[in-house]
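In: sequence first, predicted coordinates after that:
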Amino acid sequence: MKCIGNIYSNQINKGDLPLRYKFLLHVLIQCISNRRAGYDMAGNDLIGLMVALVLNKPFIISKYIFTNIKENMTRTGSRITWNKFWMYPRFLQMIMNVQHPNLPKADNDILKIEPMILQSLRIIKSLAAKRY
């Protein structure tokens, strides 16, 4: 991974990374970061998660998520206080599903996730080939 910015600061700008790592960092910031604005910078803990993913190293993601939930709960000066408990709802739902496996579920409330089909992968591959 090549970074052209200051790696010794507390945050790294995703614009300082090569394109493939910039996209990965963008996805991580959007999906599991507790940021509410300024989606160009990532903290050292999120960079550590990204490096662990790229290098296939172990990383305790539940600790990262619980730390972010704790920071969100104790954050002062927040204008929007009513949504503090709604951070990482899917992660919390997974915990509740393990602790209470027999909770009733509505059939129309289940999200079915299908893996990418071969045709989708070919389209993505052709788009990537056109870029380079």
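Out: Now that the structure is in, tell me what you want to look at.

In: contacts and neighbour counts: CA atoms only from here.
Out: OK.

In: so where do the strands sit in the chain?
Out: Taking DSSP state E as the test, the strands found in the chain are 11-13, 41-43.

In: got those strands as TSV, with distance to residue 95 columns?
Out: What follows is these, written out as TSV (distance: least, C-alpha to C-alpha, whole Å):
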stretch	distance to residue 95
strand 11-13	30
strand 41-43	26
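
In: below is an additional structure, to be compared with the one above:
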Amino acid sequence: MRMGYTGFVNDQAYAKSKFSKPYKFLVHLLIHTLGHNKGGYDESTDYIMNIITCLILNKPYNISQMIFN
């Protein structure tokens, strides 16, 4: 909610268009760099949202474990 998300929070995938503009760009960058899909870059999965949440709240997150899994 701190990022201005206006969609449903309990979904499996979060729509990029539901974020406010500064966070929409951050979500866009992380979907393209860490996402493993070949198309459909308008939705973010739950593990990418975990990374974004940890970045926003300044919490530690082990990204290397997610990449190797």
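Out: Thanks, I have it. For clarity, every value in this text was computed on a predicted model and none was experimentally measured.

In: rewinding a little: looking at the strands of structure 1, which is nearest to residue 57 of structure 1?
Out: strand 41-43 (18.6 Å; C-alpha to C-alpha).

In: doesn't residue 20 make contact with residue 5 of structure 2?
Out: Yes - contact status for residue 5 of structure 2 versus residue 20: in contact at 6.7 Å, counting by C-alpha atoms under 8 Å.

In: what's the burial count for the aligned partner of residue 20 of structure 1 in structure 2?
Out: Using TM-score structural alignment, the equivalent of residue 20 of structure 1 in structure 2 is residue 22. Here the number of neighbours of residue 22 of structure 2 (other C-alpha atoms under 10 Å) works out to 10.

In: repeat that for residue 32 of structure 1.
Out: Neighbour tally, residue 32 of structure 1, other C-alpha under 10 Å: 16.

In: to which residue of structure 2 is it aligned?
Out: Looks like residue 32 of structure 1 aligns to residue 34 there (TM-score structural alignment).

In: from residue 27 of structure 2, how far off is that match?
Out: 10 Å (C-alpha to C-alpha, to the nearest Å).

In: show me the contacts for residue 29 of structure 1.
Out: 35, 39, 42, 46 (C-alpha atoms under 8 Å, 6 or more residues apart in numbering).
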